[in-house]
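A.B. asks: My questions are about this predicted structure, shown below with the sequence.
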Amino acid sequence: MARKRILALVTLLLAVLAATWQRARAIEMLPPDFDEGIYLPLAYRYAEMLAGGRWGEVMAYRENFEHPPLVKLLYASELRVSGTPEPDWETVHVGRPIPEPAVPVFRQTRWLSGVLGILQVGLIGLVHPVGALLLAFDSYHVKYTSQAYLEAVPGLFAVLAVLAFERARRRAREAGRGEPFQLAPLALSGALLGVTAAGKYPYGMVVGLAFLPFLAGYARGRVRVWAALVLPALGMFLLAHPALWQSPVARLWESITFHWDYSHSKHVVRSALPWYQPLYHLTHATPTEWHKGVFATGATVWVLLPLAALGLPATLRQRPVWAAWALVGLVFLVLWPTKWAQYLLLVLPPLCVCAGLGVSTLYEFAASVLRRRVSGSDQPSQG
């Protein structure tokens, strides 16, 4: 047992070190990307509003309204505190080297994203260290948590929400009082889920749907259990989403319906990505083709889905919430019309957990075969 714990700790440390090295490399080497050209100028506009204490303008600001402002406000706060000057955006071009005057803003905001991506790897390592090692090197996770995108913040809070939800179930079983959930960690999970949704809507929706079977199956008719999750989730969602403060229902509906309209827009339709595009991404390390020399390896895609499929039965037994997240996330990616590559980060953490348990399944199978052979060779020969 001690040997297994030491091996797990060493693997976790290697995963965190690898994640840090790979993301530091990507932060410095990746050229400007499409969405960075949207979010970073907006961060400066938000920084100007924050500097003047103009929260009314923050609430009323309409640019990029389809996405909640939380991550852009975090970027804005960092730029304001650091005093990083705004570059001339006319000199910044997608896919080209970052102009020298623009390097500080990219470095500052990308490191905010990168640190949260590294923390995701570390937290996944607490669930399964081999899963953390896979996530550390996954080229999609590296790319989109090393750029000033929206993915790293809701991704981290989604992992934290799932860990708290698991703790609520485990603590209830340990207490032995017949309750399906312990309310304090369940309320914490709800609050984290609210921040997740305030970072980017699909993360909150997918994780919330993953929680639903456990609530419906084990907390049916227990109002206080549902309230312990739902009320903190709604409260934190509204608190972390200032664009909704003036008219929550109307503005939320407008923001969400934009995504449906956008998924059927000319831009998405013209891209003509097939329904299985997420599965293609999961089996092809396209960032290594887009940005040659940046990523250490693209080999994780060769093993991720096979190992996750192999580990799914064990995950359903041992960590069922992660299995539910992986399955709900895959269904969402296949059904949702918008197929951009960054959407994979919705499902990579739970898939890596399943894949880690797939490695454990292979190890246990190999060990049992070896034990049978050894015990067979120890039998006295007959005759």
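C.D. replies: Arrived safely, thanks for sending.
A.B. asks: CA atoms for contacts and neighbours, from now on please.
C.D. replies: OK.
A.B. asks: what about the closest residue to Pro242 other than its chain neighbours, neighbour count?
C.D. replies: Ranked by Cα to Cα, 6 or more residues apart in numbering and with sequence neighbours excluded, the top spatial neighbour of Pro242 is Met59, at 5.4 Å. Neighbourhood size, Met59 [other Cα atoms under 10 Å]: 16.
A.B. asks: Next up, a structure to set beside the first:
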Amino acid sequence: MMNRPSLTTWRRLATILVVLLISAAALGLRLRATQLLPIDYDEDDYLGAAQRYAQFLAAGDVRGLVDYAYNYEHPPLTKLLYGAAILPLPPAPLLPERPSTDPPAKSLPQPHFRIARTVSAVLGALEVLALTILQPLAGLLLAVHTWTIKYTSQVMLEPLPSLTSLLTVLFYINSRRSRSSGRIRAATGWSILSAVALGLTAASKYTYCIVALAIAADAVWLALAARSLRDDAAARTLRDDAGALDHPLRAAIFELLLWGLIALAIFFAANPRLWSDPFGRLAQSLRYHGEYAQSAHVQQYNFPFWQPLVYLLGPVPWHPGVFVVMLDTFITVLAGLGLGRLWREYRVCALWLAIGLGFLLVWPTKWPQYILTITAPLSLAAGLGFRAALWEPLLRSVQRRRADGRTAAAARHAAAAQRVARRDARRAIPWLTPGIIALSLLALFPLIYQAAVALTDFNAISIRDGIQGGVWRAVWQGLTGQAQPVAVGIFESVTRTKEVHWAGPSVLIQLLGGAEPDLLAFNLLWAALSVSLQAVLGVAAALMLHRRGVRGRNVWRTIFILPWAIPEFVGALIWLRILEPGFGWLALAQGIPADALRAQAVAGPNATLVQLLVAATWYGFPLIMLAATASLKLTPDEVYDAAAMDGAVGWQRFRWITWPLMLPLLAPALFVRGIFAFNQFYLFYTMRVEPPTITLATASYYLFTPTGYFGGQFAVSAAINIFTVLVLLGLILWLARLTRGEATEEVTYA
């Protein structure tokens, strides 16, 4: 009699099936993109290099492999792989070696171009396979990420280093797991594989080597954690036979050096161009990137430093019909929800994401393909975020309902509680009615009317019809199927008529799908930076004035509160007079010529952001200071005395004593300032800033005002307002969840 497969066996088979299905879907999406995507920048350059490498390989010309200098700024491994793929094909006329800044070629030789793109798609699917094995939902999200599909379906450098950098981290994770379970030999093997993958990554494209920084940071973190437990005999690991490496940090550094040397050896072995002059040609290649980042070609685009966030918050905008689904915005939102779990479960991937994003924000070259350095950890964070924020709460809710329905007593108790709640509600209705009416007139009706306007094409031309009931007529016709929706775009010239028409939720769907990621990216960045600076300055001022022996404490507090007492519009006017180019107080005080200061002021969005942050921090920090001061006054001195007896000083005292006790009062102030910052309007309007440094509220005003080329689009302005409300609700729920544990924690003093 045959044994039936166990439940564990069925689960393994189901997991294997899911992994294969996700990988097959990833390959199918990328093969589809290889057929539909037009020829992009650099594809002709890399295919031309592949043609020449194929010639060298066919002729056994080692000298040609070593001395081929076109496109020398990038390592040759990916181009060598493309060359090996087209090697069996009949030779085609060589593509000319043109400057990389030239427009892409109009046609490329076939089937060489198709084969090279297919190799790219296979490598992209293998990356998805590797991530799916670690976390299936993360692999699915990476499989449908449009930027990843685009640049792993073209003849680009990204597919191979994307795969090998992910393998570098995955092999490192396996090494750590093997070490923690006592399998030292397996840990050593995985560590060597990680080093090999890192060497191949460096031989493919330099920027992907940020994974090495993440792994080094994680290894040092673990070593410092082990060092803090040095009194525990079980924590004294990483000791060699001679007992020389009995210090965890020293041992970790030694292992990292060995790991780096192996990776360096693989890098030189896989980079033929370095065989004749390793250090000279490597320095030449690296120097090119620094010079190119400061070149006129890069500076002419004048991208803000937060441009990578724009790419991450929206799908590829250039190729309609190529991508089956466009979920990039939701992937980034889910990644934000999963950052905490990513840190707890895969700290090295969290470090990879943080270091990579920091590099992308700092590095002057802002091409969209660079974000592929972090799309793998981003997808992993998104998968964990979906599980933590959506899937697990849903399961817990279902389990609670099942548990509540198991006993008749629980059902009777729930029914009785509902009857009591309904009775209390009926008794309260007469007292609540005036407030409900006032709330409906002042808040709910304007919101409902604005939502109705967002479903139409209401504009300045049709204002008479809209005010006389055209908005409600159009909405009724659309909801009842009597009218077909008209096309309405964002920041687009539209055909306007004197009647209001049904447009449907198209504009809102465009916004939710990432149609204007530059607005959302700046708005989120602005809220985060302005509130963070206000919090730092406000808490610092409160701490300084709370110290013993400070003279004139109340006077200083009064002075610091003055910016908050000044109306926001007036404060914005003050800063406009200070920073106005040419005739502002700053220009007059420093004697700077008007033209020179004006050139500095309009040099780019980065300088504009700095000026705006200075003004916002000035009139935003007093509220934070007041909340911090109140919390400090409520904290008894006995807590600090006990901490001093335990040896807590400086940063430890603030991190573990002051900050947790301050957060319950500070969190509401941060919420309020965050809402004000996200809806900031007066400052941007008064300072006369233009896109991309405007908030959603400012964009809504520009679209609403019946002046300018895109002005008078009331419906689009209303849709942006509804979208802002939805984003704010999401941010409030997310921040409330982050601070719930610490902000509501009760403190008991003995």
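C.D. replies: Done, it's in. As the structure is a computational prediction, the values presented were derived from the model and not from experiment.
A.B. asks: rewinding a little: which residues does the residue nearest to Pro242 of the first structure contact?
C.D. replies: Contact partners of Met59 of the first structure, counting by Cα atoms under 8 Å, 6 or more residues apart in numbering, are Pro242, Ala243, Leu244, Trp245, Gln246.
A.B. asks: For it, identify the helix or strand it belongs to.
C.D. replies: Assignment of secondary structure by DSSP states H and E places Met59 of the first structure within helix 55-60.
A.B. asks: Which part of the second structure matches that helix?
C.D. replies: Taking TM-score structural alignment as the measure, the second structure aligns residues 62-67 with helix 55-60 of the first structure.
A.B. asks: Pull the number of nearby residues for Pro75 of the second structure.
C.D. replies: A count of nearby residues for Pro75 of the second structure, using other Cα under 10 Å, gives 25.
A.B. asks: shouldn't it be in contact with Ala203?
C.D. replies: Yes. Using Cα atoms under 8 Å as the test, Pro75 of the second structure is close enough to Ala203 to be in contact (5.2 Å).
A.B. asks: shared neighbours of those two, which are they?
C.D. replies: Residues touching both Pro75 of the second structure and Ala203 comprise Asn271, with contact defined as Cα under 8 Å, 6+ apart.
A.B. asks: equivalent range in the first structure for stretch 25-32 of the second structure?
C.D. replies: Aligned using TM-score structural alignment, stretch 25-32 of the second structure spans residues 18-25 in the first structure.
A.B. asks: got the buried residues for the matching stretch?
C.D. replies: Neighbour-count burial for stretch 18-25 of the first structure, counted by 16 or more other Cα atoms under 10 Å, picks out Ala18, Ala19, Thr20, Gln22, Arg23, Ala24, Arg25.
A.B. asks: again with stretch 45-52 of the first structure
C.D. replies: Applying a neighbour-count criterion of 16+ other Cα under 10 Å, the buried positions in stretch 45-52 of the first structure are Arg45, Tyr46, Ala47, Glu48, Met49, Leu50.
A.B. asks: Check the mean deviation of the match of helix 55-60 of the first structure from the first structure.
C.D. replies: Between stretch 62-67 of the second structure and the corresponding residues of the first structure, superposition yields a mean separation of 1.9 Å, by mean Cα distance after the TM-score superposition for the first structure.
A.B. asks: distance between that stretch and the chain's centre?
C.D. replies: Using Cα atoms, centre = their mean, to the nearest Å, the distance from the centre of stretch 62-67 of the second structure to the centre of the chain it belongs to is 41 Å.
A.B. asks: Kindly report the same for stretch 434-454 of the second structure.
C.D. replies: The chain centroid and the centroid of stretch 434-454 of the second structure are separated by 34 Å, computed with Cα atoms, centre = their mean.
A.B. asks: likewise stretch 81-88 of the second structure?
C.D. replies: Chain-centre distance of stretch 81-88 of the second structure: 36 Å, with Cα atoms, centre = their mean.
A.B. asks: Trace it over to the first structure and give me the residue numbers.
C.D. replies: Under the alignment (TM-score structural alignment), stretch 81-88 of the second structure falls on residues 74-81 in the first structure.
A.B. asks: same deal with stretch 509-522 of the second structure?
C.D. replies: Counting by TM-score structural alignment, stretch 509-522 of the second structure pairs with no residue of the first structure.
A.B. asks: For that stretch, measure first residue to last.
C.D. replies: With Cα to Cα, to the nearest Å as the measure, stretch 509-522 of the second structure spans 20 Å from end to end.
A.B. asks: contact partners of it?
C.D. replies: For stretch 509-522 of the second structure, the external contacting residues (Cα under 8 Å, 6+ apart) are 306-307, 309-311, 313-315, 317, 326-330, 692-696, 720, 723.
A.B. asks: Next, the buried residues of the match of stretch 81-88 of the second structure.
C.D. replies: Burial within stretch 74-81 of the first structure, assessed by neighbour count using 16+ other Cα under 10 Å, is assigned to Leu74, Tyr75, Ala76, Ser77, Glu78, Leu79, Arg80.
A.B. asks: Give me the subset of those residues that lies in helices.
C.D. replies: Mapping those onto helices (DSSP state H) picks out Leu74, Tyr75, Ala76, Ser77, Glu78, Leu79, Arg80.
A.B. asks: just the helices in the stretch 651-750 of the second structure please.
C.D. replies: In order along the chain, the stretch 651-750 of the second structure carries the following helices (DSSP state H, counting those that start in this stretch): 659-678, 682-686, 696-704, 714-743.
A.B. asks: And those: which comes nearest Leu545 of the second structure?
C.D. replies: helix 659-678 (15.2 Å; Cα to Cα).
A.B. asks: The first structure: matching residues for that closest one?
C.D. replies: When helix 659-678 of the second structure is compared against the first structure (TM-score structural alignment), none of its residues find a partner.
A.B. asks: doesn't Ala136 make contact with Leu348 of the first structure?
C.D. replies: No. Contact between Leu348 of the first structure and Ala136 fails when scored by Cα under 8 Å: they sit 10.8 Å apart.
A.B. asks: Give me the more crowded residue out of these two.
C.D. replies: For Leu348 of the first structure versus Ala136, the count of surrounding residues by other Cα under 10 Å is larger for Ala136: 30 against 24.
A.B. asks: what does the more buried one align to in the second structure?
C.D. replies: For Ala136 of the first structure, the aligned residue in the second structure is Ala143 (criterion: TM-score structural alignment).
A.B. asks: contacting residues for that match?
C.D. replies: Taking Cα under 8 Å, 6+ apart as the definition of contact, the neighbours of Ala143 of the second structure are Ile22, Ser23, Ala25, Ala26, Leu29, Ala125, Val128, Ile149.
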